[in-house]
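>>> Okay, here's the prediction I keep looking at, along with the sequence it came from:
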Amino acid sequence: DSAAAAVAAAAAKETTSTADQPPQICVVAQKAALDSTNEEEEPAQDIEMPPPMAIQDHSFKPEKEVSTDDVSAKLASQLSLKPQAEANSTIDLANQIENVVKHQTEPCQDPSQDTSHDPSQDLTDNQVATTADQEFNQTNEHNTKEEEEEEDDKADSEEKDIEAEKAKYLKKRQFVIQELYDTEKDYVKDLASIVDGYMAYMRDNPLPDEMEGKDKIVFGNIHQIYDWHNETMLAELEKCLTNPNRVGSIFVRYERRLYMYVKYCENKPKSEFIVSEYLDTYFEEVRQKLGHRLMLPDLLIKPVQRIMRYQLLLKDILKYTEKAEEDTTELKKALRVMCVVPKAANDMMQVGRLQGFDGKITAQGKLLLQDTLLVSEVSSGGQQKFKERRVFLFEQIIIFSEMIESKKDNFSNPTYIYKNSLKVNKMSLCDTVEGEPLRFQLTDRTPGSDVRMIIQANSEENKETWVKQIRSILDMQGDFLRALQSPIAYQKELTKEL
């Protein structure tokens, strides 16, 4: 009975203690107490149980909240009184109670937040730094790649612009080459009008008595010019339409052939004189019978115009070739050729108009300069009186002539009437005249002569050109005379200079 009373008293005490706890704690505590009672009652099954006691309501409202630590302390003091066999179950019970209390006292957590933690996701400081460096490097690589792509695009764009610019200039050059070929065809047709028209008619029909033997002077070597252009030059220029780089080499290769224009221009003044005599009579009659639109002088001037035109076309071709940054070596050579040949042709044509000179003009050497200048011929005691003169400077002589305009027609060029001359080996040069910056003086050193030629140039540059050229030929004459008089001493002097 005393044992039963002790169990009942303990149960009542536990009931009173659990009343102070939350409902869940009380339930767990009561369950643990019942389990413990049952375990103790098993060995005392034969003891008679006392009559049941009336159930009393021991619940009450605590004046203050009991802390979790107090509950744990009470449970620990009670459990410490139990036998060692109950220790394990009591410890489990304490752990369960502690977990329940902890769960009740912790603040509620937002279920939307994931409280799970994966340790594998934790990164060390080095890993974080490495990752940041990798991301930085990737960004830099991306930016560098974009910059390289932009530079490549810019380079491609610039290259396309350069190619477009080059194509533009090559296209312009092609237009000039096409013009060169087209005008060559027209030129050959004009020459054919002379050769197959006038020359054939005059050959197959009797000439007026006054024209006998003059037909060769009228046409000169134009038949030779026609044959070469028709058979060679036209075909060569046609090839240039598909191979523009051939243009320069053509003029260089046929340089000697082109000098036939010099011969034609040398004869041109004589031809003009004869044609002007019979233009309104005989040659007009022939033109009408042939049905030509152009008059004979219009056709005979074509070779002179053509040899001058080549130079202009080559200049344009060279200009566009340079802008297209292509090789211009042969073109530059060709342009030099077509500067020299027309000048020589024009010089000989001008000399061919010189009349009244007793000597043989072709024996005076190469024509170096020609121009229209103001000249005053001064003798001892004479006054200066300047007149316009056409001056021709050859290697052996300088000739002064008067220009006479033709009054017969508009097709004839002026003629030059011989007035005076000085031989180079018997003249001296004074390149300054006091107070006159454009003038220089030539003096005849022939014994017994006191003639002085005061020449006024058109500009200082023009004066410098004439003075430089005259001094050059005077030096050559001096060297030549020294070589004739003292060949050994002259050779030693040349060797010393070397």
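Perfect, thanks for sending it.
>>> switch to C-alpha atoms for all contacts and neighbour counts from now on
OK.
>>> what are the ranges of the strands in the stretch 251-400 of the chain?
354-355, 367-378, 387-394, 397-404 (DSSP state E, counting those that start in this stretch).
>>> Any chance of the ones you listed in a markdown table with mean neighbour count and distance to residue 215 as columns?
Output for those, formatted as a markdown table (neighbours: other CA atoms under 10 Å; distance: least, CA to CA, whole Å):
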| stretch | mean neighbour count | distance to residue 215 |
| --- | --- | --- |
| strand 354-355 | 18 | 21 |
| strand 367-378 | 18 | 28 |
| strand 387-394 | 20 | 30 |
| strand 397-404 | 19 | 25 |
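>>> this is the other structure I want to compare:
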Amino acid sequence: CFLFLCLLPEVTVPLSLKEVGGYIEKQVAYLSGGRGEDSSVIITLPECSAFSDIPEEALAKVFTYLTLIPRQPGVKFIIILDRRLDTWASIKTALARIAASFPGNLHLVLVLRPTSFFHRTVTDIGFRFSQEDFMLKMPVVMLSSVTDLLRYIDENQLTSEFGGTLDYCHSDWIVLRTAIESFAVTVKDIAQMLQGFGTELAETELPDEVGCEAGLGDSTEVRHLQASFFSLYFTLLCIILVAKMCVWNLKYFDELFTVETVKQSLCFRLLAQLRDMESAFDGFFEKHHLKLHQYLQLLRYEQSFQEVRIPSILSHVYIFSCASQQVRCGLLFIFSMCLSKRFLFSIIILHGHQLSAGHHYAMALIMQRCNELRHYCDTLNAALKTKHTRLLQTHQLLLCLGQAQTWCDDGAYLLANQLVDKFQSKDGAQAALRDIEGFLDGAPSMLSSGPDVLAIEYEAVITSQLQHAAVQQMIQNRQASLRKLADKHVRPVQLVAPRPENPPRSKSPLFSPKHGTDISAHTSSRPHVMRELIETERIYVEELLAVLLGYRAEMDNPALSGLLPPILRSKRDILFGNMPEIYNFHSRVFLQDLEGCLEAPEGVGACFLERKESFQMYECYCQNKPRSEALWRQFSDCSFFQECQKKLEHKLGLDSYLLKPIQRLTKYQLLLKELLKYSTDCEGTSELQGALTAMLDLLKSVNDSMHQIAITGYEGEICELGRVLMQGSFSVWISHKRGPTRMKELARFKPMQRHLFLYERALLFCKKREEHGDGCDKTPSYSFKHCLKMTAVGITENVKGDVKKFEIWYSGREEVYVVQAPTLEVKMAWLNELRRILTNQQKMLRGLRDTPVNTGQRIKVQRSIYKLQRLEMLLRAPEGELVEYLKLVCGGLCFDFLYRLQTLQKVDSKTVFIVPGRKCVQLLYGRI
């Protein structure tokens, strides 16, 4: 769109005929179309008795208008001054006025002197004595007759009144000039319309959801833009046709208008500009239409991309402990799902390459999506291999666990079935020992490798491994006892249970209690924090004094005047802000108050609360900080600051010390929190909590005011809205009950992003602009959009569908704003503040209702604001519109109060009442 606006030619309309029409119609001067030597344009000043009465300004406009008609560069002019029936005094006056008022390159002035003997003689004598004066200003030739005029100008370039053959009609010339100038204005208007249309196209917000499957071409806003395009295009073609007819009339208006002259005329230039506009407009709309089509393709491609993202298909298969057949089925299920996803990936990647091959404007984004899909394919393949390996391990583990479980059961059964009576003989003990050794030789391979290897290879079998360890321990104990019996023939007394209990699992060191954790005791105490507060306050005051004396006061030092730019000396208040005021407050008042609380820390909270209003000066300092930083960046390399820093022996520059007030303001709330931490159940705790709240509110107020100064486009005085209470960014939907609705609001498929500012008397809706500038110069700005007076605002706290949404409605739901907060906490904070404002308004109205109306009280309606005709129209208006427009302050009562009164009152000749069945206020005034 920017390229299209650059291609549109700038159409300018010079001085118009309407501005000098009265004098042109009187034929004070005219352009006959004739040309003199070197193609000089001839301007004729015929006999005019009222020439001397024409004001100088009007005559200068006439000459300027006539000299602007020929547009050739370096054109010269010849003036024919016809004074054959006049006197020398008139000629002298006319020449003087021409010399003073003519703006062009005057080549020659041909004067036809009076024809009567007396006046001719006087003219000759007067011109002889004044010739040198005139020749210094302009070349003047005094002619005796019309015949002498032919020596300077060809008769074909002279009109009939000068003996020439050039046909000229002044009335036709005026008609033609009026038509040409009207055409120029029309061309200028159509250029502005095209620029506005291009701007509207550029500002049209396209939907970022494919949910509007009707397509971009079927949306209401796009249909409106298409209708505007065809209307503008038809208008442009009509104007081009009119321009061609105008050129044809100009070409054949007179045979003396040669083809070369017509080509240089204003009409031809305007026609060429129209053709350029037509070409630029056609090219722009074709590109814009192509971009819309590609945008729709991109939306559909993005939807396909989002739909084929890797789902959690790899977690759908669980480890089954019952049978390996279910594991095999899960593996086949994963293979089938992954195969379908990989096929979809291939299709979308192919589609992306096709879009890129068609030179799509979002080629980079599409290729990025294709690369992401390839990465997804690789990730899917790797995850599939990992899952396949894990499932095979699971299958093998299930088989091994089954074998181990069977072996353990057989071992326990073997031990339980060995008869103790047979152990009394050596042969019986040896036989039992051989049975156990044979059983151990037949153990599964996974059990023979040892518990450590098993735990590493199969972490999931930790419970079975513990059971295996318990069984092995039992077997080893039995082996030892049997060997003893075989050697000593000692009767054993130990019995084995069929299935031993699992030994208790030892706790992992990761879950054991932590030892050696040093719980540091509080190193600070209430007096310590108090001393820190006072000591840092003294340092802060000393630093402020050093800045004011070492920099600000040095600006008046004559010895350093050569190092200081003059413009910087005049802007010291911008650079330092109200730092002197802050220093005076802290050095003379606040530091002394804090020092008085050194032995009585319980009074610190009261000290802050007492000086609460004085801390508002920091808000002024913070609001000036952006201007101060901009000025510092402009002059930071100034040798004056370097010299001052050297004298003060500061390691940091001035900009670091200019941040001290802001840093100190933040430090206060931290120190107050520390004091409150060590002041539980102590005297002055409530005041300390109040001081902390006050400082936090001050920080919030400063932050809000910093955003407020970035509001642009608000025509009124923002200070009249009261103090800014809250501000923040929200998603907003707007709906109107009736009335004209902008196309952007009808076709909006997504919420508007608005930054809301809540004041005591109004609610502002602004649009946050992108930060502009480079580096640290970046600052946000807020463009003003809407203003809602709090006297006509209502809220609905809950909106169906989203707990973070609430409604702000205006003028009896004439306008409804659905606001979505970023979090539920932000929503509740805003609702509490809005509820507080509305509650205060209701209390005020209730107080007015309870106040009796004196018999001498009069309701004075300002007739200059609302005339009687306006009142008649408002009587027939709907409820919301009537209440909106009848908010006039009337002798201490307002129409909002009368609207809620619901009773009939008479005050003098004015009556206010409620009509049953129609909720609107009726005003009977006078004879209405």
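Arrived safely, thanks for sending. Fair warning: this is a prediction, and the values are worked out from it, not measured in the lab.
>>> Would you reformat the strands of the stretch 251-400 of structure 1 as JSON lines and include distance to residue 270 of structure 1?
Formatted as JSON lines, those follow (distance: least, CA to CA, whole Å):
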{"stretch": "strand 354-355", "distance to residue 270 of structure 1": "10"}
{"stretch": "strand 367-378", "distance to residue 270 of structure 1": "19"}
{"stretch": "strand 387-394", "distance to residue 270 of structure 1": "19"}
{"stretch": "strand 397-404", "distance to residue 270 of structure 1": "15"}
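>>> Out of those, which is closest to residue 177 of structure 1?
strand 367-378 (32.9 Å; CA to CA).
>>> Give me the most central residue, structure 1.
residue 162 (4.8 Å; CA atoms, centre = their mean).
>>> Translate that residue into the numbering of structure 2.
Under the alignment by TM-score structural alignment, residue 162 of structure 1 pairs with no residue in structure 2.
>>> Residue 162 of structure 1 and residue 152 of structure 1, how far apart?
Residue 162 of structure 1 sits 15 Å away from residue 152 of structure 1, going by CA to CA, to the nearest Å.
>>> before we move on, what about residue 184 of structure 1?
In this view, residue 184 of structure 1 and residue 152 of structure 1 are 47 Å apart by CA to CA.
>>> can you check residue 435 of structure 1 too?
Distance from residue 435 of structure 1 to residue 152 of structure 1, by CA to CA: 68 Å.
>>> Between these two, tell me which one has more neighbours.
residue 152 (12 against 7; other CA atoms under 10 Å).
>>> Could you find the counterpart of the more buried one in structure 2?
Checking with TM-score structural alignment, residue 152 of structure 1 has no match.
>>> Look at residue 468 of structure 2 and say how many residues are nearby.
20.
>>> Please tell me I have it right and it contacts residue 408.
Yes: with contacts counted by CA atoms under 8 Å, residue 468 of structure 2 reaches residue 408, the gap being 7.0 Å.
>>> so the one helix or strand residue 403 of structure 2 maps to corresponds to what in structure 1?
If you go by DSSP states H and E, residue 403 of structure 2 is part of helix 363-417. Following TM-score structural alignment, helix 363-417 of structure 2 has no partner segment in structure 1.
>>> Next SSE downstream of that helix?
Downstream of helix 363-417 of structure 2 (by DSSP H and E), the next one is helix 426-441.
>>> Read off where that following helix ends up in structure 1.
The aligned range for helix 426-441 of structure 2 is empty, by TM-score structural alignment.
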